[in-house]
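Chemist: give me the fold of what follows.
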Amino acid sequence: MSPQYENMTFIEKDCGNFIDKVRRLRLGKEDATAIHIYFEKNNNQSPGFYFSIDYDEDGRLKNIFWADKRCRLAYKEFGDVVTFDTTYLTNNYDMPFSPFLGVNNHGQSTLLGCGLIAGEDTDTFVWLFQTCLDCMENQPPKESCLKSLGITKKKDSIFKDIHNYVYESLNPEEFVQSWFATGDKYNLHENDCESMNAFFDGYVHSKTNLTQFVEQYERALSSKLEKEFQADFHSYSQLIPCVSAYDIEKQFQASYTMDKFREF
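Modeler: This is a model prediction of the structure:
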C-alpha cells in the first residue's frame, strides 16, 4: 500500500533543513582544508587580517567570515551605516555570499567584510553578525536606518513603510515587491551606489569553487581599490570653484572630497 500523506512526518521545515545540509556538504573536506590554509596564510602575512570559520556538528565547514586590514580601517571611517546583501551570488551562482558594505567619502560602495554562509536561517545570521561585530572591536554602526535617510521631509513615512514590510511580509516575493514599490512611491531609484554585481562581474561564475572564489575576491578588491585611488587623485588634483564669497563654503571646499563638495 502507498503511504498516506497525512501520516508522513517529513514536514516543510525538515525539507528546508535537509537542503541546507546538502548545501553544506558541497563544501567538501578538500575545500575546507584549502580555505583554512589560505586564511591562515593571509593571517600570518597580512597584519590586521581577520577570519572566522564555523563548523557544523559533524565538523564540516559551514560558515565563513573574513575582513582584511583595509576593510577594518574602512569600517572605522565609513561604518556609520552598513548595508548587508545575500542576493547577488546566491541568485546567480548558488553561492551564498554575504558582503557588508559602506559608502566612502566619494560616494562609492566600499567593502567592510565578507561572509560565505551555508543557509539563511536565524542561527546563521546571528553567528555572522556577531562575528562581524567581534571583528570590528564590538563597535556597531553609529546610525539607524531612520537617521541615514537624511533631512528629507518624507523620512518618517519612508521608515514606517520599511518597518511594515520588514516585519509584516509573509514571503520573500512580497518583501521584494514592497521594496520596489517604496522606491516608486518616493522616487528613490536614482539614489543608488555601485552594486556588488558590478564589483564581482567578470571574476566569478557558476563553475567557481570555494578556494577560487576567495582568490578572485582579492583580484576584484584590487580593482575596486584602484578606482578609489583614482577618485582620491582627482579629488586632490582638481578644484571645484566656490559659488559664493562666504568663508564657510571655502572651509567645505578644503575639507570635502570633490564629489561631496559638488553635492554640497
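Chemist: only C-alpha atoms from now on, for both contacts and neighbour counts.
Modeler: OK.
Chemist: quick one: contacts for Lys250?
Modeler: Neighbouring residues of Lys250 by CA atoms under 8 Å, 6 or more residues apart in numbering: Cys242.
Chemist: which stretch of helix or strand covers it?
Modeler: Here Lys250 sits within helix 247-255, counting by DSSP states H and E.
Chemist: which parts of that helix count as buried, going by neighbours?
Modeler: Glu249, Gln253 (16 or more other CA atoms under 10 Å).
Chemist: cool, stretch 20-31 as well?
Modeler: Asp20, Arg23, Arg24, Leu27, Asp31.
Chemist: contacting residues around the third one?
Modeler: Going back to what we said before, that points to Arg24. By CA under 8 Å, 6+ apart, the contact list for Arg24 reads Arg60, Leu61, Lys62, Ala118.
Chemist: another sequence for comparison is provided below:
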Amino acid sequence: MEFDDEDIAYEFYNRYAGDVGFSIRKFWHDKSSTNVIRTKKFVCSREGFNKRNTSDACQRKRADTRVGCMAEMTIKITPTGKYAIASFSNTHNHELITPSKAHLLRSQRRMTEAQKAQIDILNDSGVRSKEGHEVMSRQAGGRQSLTFTRKDYKNYLRSKRMKSIQEGDTGAILQYLQDKQMENPSFFYAIQVDEDEMMTNIFWADARSVLDFDYFGDVICFDTTYRTNNYGRPFALFVGVNHHKQTVVFGAALLYDETTSTFEWLFETFKRAMSGKEPRTILTDQCAAIINAIGTVFPNSTHRLCVWHMYQNAAVHLSHIFQGSKTFKNDFGKCVFDFEEVDEFISAWNKMIEEYNLNDNQWLHHLFEIKEKWALVYGRQTFCADMKSTQRSESLNALLKRYLHSDFYASQTSPRMPKVHMLIQASKAYTPAIFEIFREEYDMVMGCCLYNNDHTLSTSEYKVIDSAKHGEHGFLVKFDPNEIKVSCSCKKFEFVGILCRHALKVLDHNNIKELPSEYILKRWTKYAKIGSSQANRKCANDEDARVVLARRYGSLCRSYNNILSKAAENEEAYALLERTSLELMEQVDQIMQANKSEGKSKVDRNAGGTSTTSEVIPNFTVSNENDQMPSEVPNDPSENLQDKHF
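Modeler: Presented below is the predicted three-dimensional model:
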C-alpha cells in the first residue's frame, strides 16, 4: 500500500489496530538533511519492556504494560514522494481486546467537536471535571460507551487553559507580581489555582488603586470585554471616575473563564483587597454569571446594566429592525434615557413593540423583565457618578497624559466668571471639570419657567418647565425653607451628585444665593483626597493580628509615599525629612518600650482605628457618612493636590 503522507499512514494503521483490538504508538523515524521523513515505524503499544525501579524507596509497584510485542508497520518514502509499507508484522504475544472495548484503548480514544463543545458548556457552568465526565458517561449509556476517559477530559481542559502559553510564562507572571510587591508592600495580588494546582485566575491592584477606590469607589464599572492578550483570556477591569471626571483603575484581572464561580472568587478577592468596602453602585454587562456573583458577594450594592453593551446586543438580536427602519434606534433610545415617569416609559415601550411588530421577540421580552436595571426612569434615584456605561469614551492612553496635570491645574487656575456668589463658591469647591457641569446647569436657570403649585407651613412645591426639554410636562420641585432642602423629580442630584437647573431655579426664587453644604459632595471637589482614608481606619475591625499588622504597614506606605517622592526632589525638604525621621524613630521606640514594660501586645488592635465620625480638613469638616461639604473652603489647596495616577 502507498500513502500520501505519514499522518495518513498512521491513521490507517490505527484503524486497523482498533478493528483487531490493540493500541499503537509512534516508535522512531529517520529524516534527511532537508528535514524530510524517509522512514517511520509504528508499533504496538506493548512493544519493548518497562524500566524497573529497583530502589528501596519505590513503594508503588506498577503493572507491566510492555511485554516485548513484535507487531509493527514500517513505511518508507518512494521516488514519487509517497510512502509505501516497507515491513509489517502481526505477531502479538499478548491478549487482544474485544471490539466492544477497543474504543477505550489509548490510541483509539477520541473527542468529537460536539463532545468538546459540551465539555466547554459544563466547565463554564462551574461543573468540575469528575462530575462533568459522569454526566457525559450517563448520556452515552455508561463509561464503557464513552470514547474518552476522565483523564482525557481533564487533559482537554488543561490544554485549553494552557493554550499558547509559552514555557516560563507562569514563572514570569509570579516573578513580576512579587517584584511589584517588593517595590511597594501595598501592592496586592492573588492567584487562584484549580484542583490540579494549575493557575487559573489572577487579580492585582497597586497601592494607588486601593487608595483611589477608598476615595472614589462609590461607583465602579466592571468590564470583561477586553481580549487583546495573546491567550484570548478575558481581561477584566474595575474602573471608576475621580473628582476630575477621569477614568481611574481600581484593579485588574486575567481570567480563565467567565463562570459564576470565577466571578465570585474575583469579587471576593477585590473586596478583600479593598479592606471589605463595597461599592454603592456597580455597572456591568448582561452576563448571567456576573449578575449571579454580584448578588452573592455584593448584596448591598445596586446593580445597573451597561447601556453601551445593551445597544451592542440589540444591534445583534434586532439587526433586521435596525437595518429596515430609520426611526427604531431613536425610539429605542428614548425608552432608555428620556422618560421621567414610569407610566410614560411603559406606554412608549408598548407602542414601540406594536409599531415594529416585535411582540414575539424573546430577547426584548427578557430585556423588559429586567428593565429596572437599565431604564434610566428606574435608576435616577441611584447615585452613578454620571456613568451609564462601562465603556469610557476616552482611551486610557490619552487619559494617562492628563493625569499628571489635572490636580495641579485645578489648584493653580480659576475660571473667569461674573461676580455671582454661588458660581464663585462652586468654582472654589469643585474641580474644573465638575464646575463646568455645574455652570452649565446654572446658565440654564434663566431658561426655566417656575409656577407655584402648593404651599404648606413646612414645604413648598413648584412646577418648573425647562425650555430645553420642549413641552409642558415640567418637573416637580419641593423646597423646605426651614431646613433649606430642595429636591427635584428629575433626580439629577441623586444620579450625578450635582444640583439640577430646576432646583437652582427654586433656590434663586427663594433668594437662596449660596449652595447649601449638603449639595456639594466631597467626591466632586478639589479636596476629595484630603483626610484619612477608610482603608487606614479599617484595621481596627480585623481580628487577626497578622492582618492588622499587614494592613497598618500598607497604610503607612501609602500615606508616606507622596511625602518621600516630594522630599527627594528638593535638598531642603530632604534634610527636613531626614531630621524628622530620626525624631519619629525615637518616639516610636519610646512607645514600643513603654508597651513592653506594661505587658501589652505588639499588635494593639485598638490603635489602628479611630472612633470619630468625621474628617477634619482646614476650615471645614466633612462627614464620612454623607460625603458632603459645607460652602466655606480653603483658598489655596495646592499643597495637597500633587497626586499622580498611573
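Chemist: which contacts among the contacts of Arg24 of the first structure does the second structure share?
Modeler: With both residues aligned by TM-score structural alignment, their matches' CA atoms under 8 Å, the contacts of the contacts of Arg24 of the first structure that the second structure also has are Lys62, Ala118.
Chemist: got the contacts of Arg24 of the first structure as a markdown table, with neighbour count and distance to Asp247 of the first structure columns?
Modeler: Below are the contacts of Arg24 of the first structure laid out as a markdown table (neighbours: other CA atoms under 10 Å; distance: CA to CA, whole Å):
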| residue | neighbour count | distance to Asp247 of the first structure |
| --- | --- | --- |
| Arg60 | 16 | 62 |
| Leu61 | 24 | 58 |
| Lys62 | 23 | 56 |
| Ala118 | 24 | 55 |
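Chemist: so which of the contacts of Arg24 of the first structure are in strands?
Modeler: Members of the contacts of Arg24 of the first structure lying in strands (criterion: DSSP state E): Leu61, Lys62.
Chemist: quote the end-to-end distance of stretch 187-197 of the second structure.
Modeler: 24 Å (CA to CA, to the nearest Å).
Chemist: where does it end up in the first structure?
Modeler: Per the alignment by TM-score structural alignment, stretch 187-197 of the second structure matches residues 49-59 in the first structure.
Chemist: centre of the chain versus the matching stretch, how much separation?
Modeler: Taking CA atoms, centre = their mean, to the nearest Å, one finds the center of stretch 49-59 of the first structure at 19 Å from the center of the full chain.
Chemist: hmm, back to that, kindly reformat the contacts of Arg24 of the first structure as JSON lines and extend each row with distance to Ile53 of the first structure.
Modeler: Formatted as JSON lines, the contacts of Arg24 of the first structure follow (distance: CA to CA, whole Å):
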{"residue": "Arg60", "distance to Ile53 of the first structure": "10"}
{"residue": "Leu61", "distance to Ile53 of the first structure": "7"}
{"residue": "Lys62", "distance to Ile53 of the first structure": "8"}
{"residue": "Ala118", "distance to Ile53 of the first structure": "12"}
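Chemist: ok, the contacts of Arg24 of the first structure vs Phe84 of the first structure, which is closest?
Modeler: Checking the contacts of Arg24 of the first structure against Phe84 of the first structure with CA to CA, the nearest one is Ala118 at 16.1 Å.
Chemist: not counting sequence-adjacent ones, nearest residue to the counterpart of the closest one in the second structure?
Modeler: The equivalent of Ala118 of the first structure in the second structure is Tyr256 (alignment by TM-score structural alignment). Of all residues beyond its chain neighbours, the one nearest Tyr256 of the second structure is Thr200 (5.2 Å), with distances taken as CA to CA, 6 or more residues apart in numbering.
Chemist: residues in contact with the one you found?
Modeler: Neighbour list for Thr200 of the second structure: Arg161, Ile191, Gln192, Val193, Asp194, Leu255, Tyr256 [criterion: CA under 8 Å, 6+ apart].
Chemist: in space, what's closest to the counterpart of Ile240 of the first structure in the second structure - neighbours in sequence excluded?
Modeler: When the second structure is aligned by TM-score structural alignment, Ile240 of the first structure is paired with Pro415. Nearest non-adjacent residue to Pro415 of the second structure, counting by CA to CA, 6+ apart: Ser427, 7.2 Å away.
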